[in-house]
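1. Show me the folded form of this:
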Amino acid sequence: MDKIIEIKVLPKSSKNSVVFDAEKNIYNIKITEVPEKGKANKKVIELLSKYLHTPKTSITIIRGKTSKNKVVKITSFT
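-> Okay, here's the model as predicted:
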């Protein structure tokens, strides 16, 4: 079953972290990477993969590739 989630990315943070805000139903992801040449998106996928215990290949950014607010599709989410 696929799952669609919303995330908000905070680049150039002091540390990497993923926190789910249940009230807003959004994942807040802090990353140390700068948002250039896809580095930030790559780090977002890496962190989500670890946080959700799913392969990186199952995670796709479907909206907001150049924005802090993104929509992500997770394939075969259980």
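2. all contacts plus neighbour counts: C-alpha atoms, from now on.
-> OK.
3. In terms of helix, strand or coil, where does Lys50 fall?
-> At Lys50, secondary structure determined by DSSP: H, G, I helix; E, B strand; the rest coil is helix.
4. Could you also give me the structure for this next sequence, so I can compare it with the first?
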Amino acid sequence: MEVRGKMIIKVRVIPTAGENEVVSRIGSVLRVKVKTKSIEDEANNIIQYFLAEFFGVENNYINIVKGAKGKEKTVEIRGKSEEHLKKVMDAIP
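-> You can find the predicted model right below:
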């Protein structure tokens, strides 16, 4: 049985015409390019699905807890062990 943990991260949204991607990480802050013009509802949905795929968790395990209407968002990630989530974060340049 896998132990489920959680991680709180900050996400800095960069609207772009390109693809969705994690650009860089500074501590627990991810800079994420999102293919959208809006930083609100559409971007929030894209971020939720993108981060779920990126961290290997179900969509409902990604929760934007703060900053839903801004470029700076606080995101809670659950569904995997804390060790797994830290490994994914540590692999980001």
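5. Superposed, how do the two chains score by TM?
-> Once superposed, chain against chain, the TM-score is 0.84 (TM-score structural alignment, normalised by the length of the first structure); 77 aligned residues with a CA RMSD of 1.7 Å.
6. Ser67 of the first structure corresponds to which position in the second structure?
-> For Ser67 of the first structure, the aligned residue in the second structure is Gly70 (criterion: TM-score structural alignment).
7. from memory its match sits against Ile39, does it?
-> Yes. Gly70 of the second structure lies in contact with Ile39 (CA atoms under 8 Å); the separation is 6.4 Å.
8. Of the two, which one has the most company?
-> Taking neighbours as other CA atoms under 10 Å, Gly70 of the second structure and Ile39 compare with Ile39 leading, 19 against 14.
9. At which residues are the helices of the first structure located?
-> 39-52 (DSSP state H).
10. any idea which residue sits dead centre in it?
-> Val44 (4.2 Å; CA atoms, centre = their mean).
11. Give the aligned equivalent of it in the second structure.
-> Residue pairing (TM-score structural alignment): Val44 of the first structure is matched to Ile47 of the second structure.
12. Pull the residues that contact the strand ranked longest in the second structure.
-> The longest strand of the second structure (DSSP state E) is strand 6-16. By CA atoms under 8 Å, 6 or more residues apart in numbering, the residues outside strand 6-16 of the second structure that reach it are 28-39, 71-82, 85.
13. For the spatially closest residue to Leu48 of the first structure that is not a sequence neighbour, list the residues it contacts.
-> The shortest distance from Leu48 of the first structure to any residue other than its chain neighbours is 7.4 Å, reached at Val18 (CA to CA, 6 or more residues apart in numbering). Contacts for Val18 of the first structure (CA under 8 Å, 6+ apart) come out as Tyr27, Asn28, Ile29, Lys30, Leu47, Leu48, Tyr51.
14. mapped onto the second structure, which of those hold?
-> By both residues aligned by TM-score structural alignment, their matches' CA atoms under 8 Å, these still in contact after alignment to the second structure are Tyr27, Asn28, Ile29, Lys30.
15. Can I get these in a markdown table including distance to Arg63 of the first structure and neighbour count?
-> Converted to a markdown table, these look like this (distance: CA to CA, whole Å; neighbours: other CA atoms under 10 Å):
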| residue | distance to Arg63 of the first structure | neighbour count |
| --- | --- | --- |
| Tyr27 | 15 | 19 |
| Asn28 | 16 | 18 |
| Ile29 | 16 | 21 |
| Lys30 | 18 | 22 |
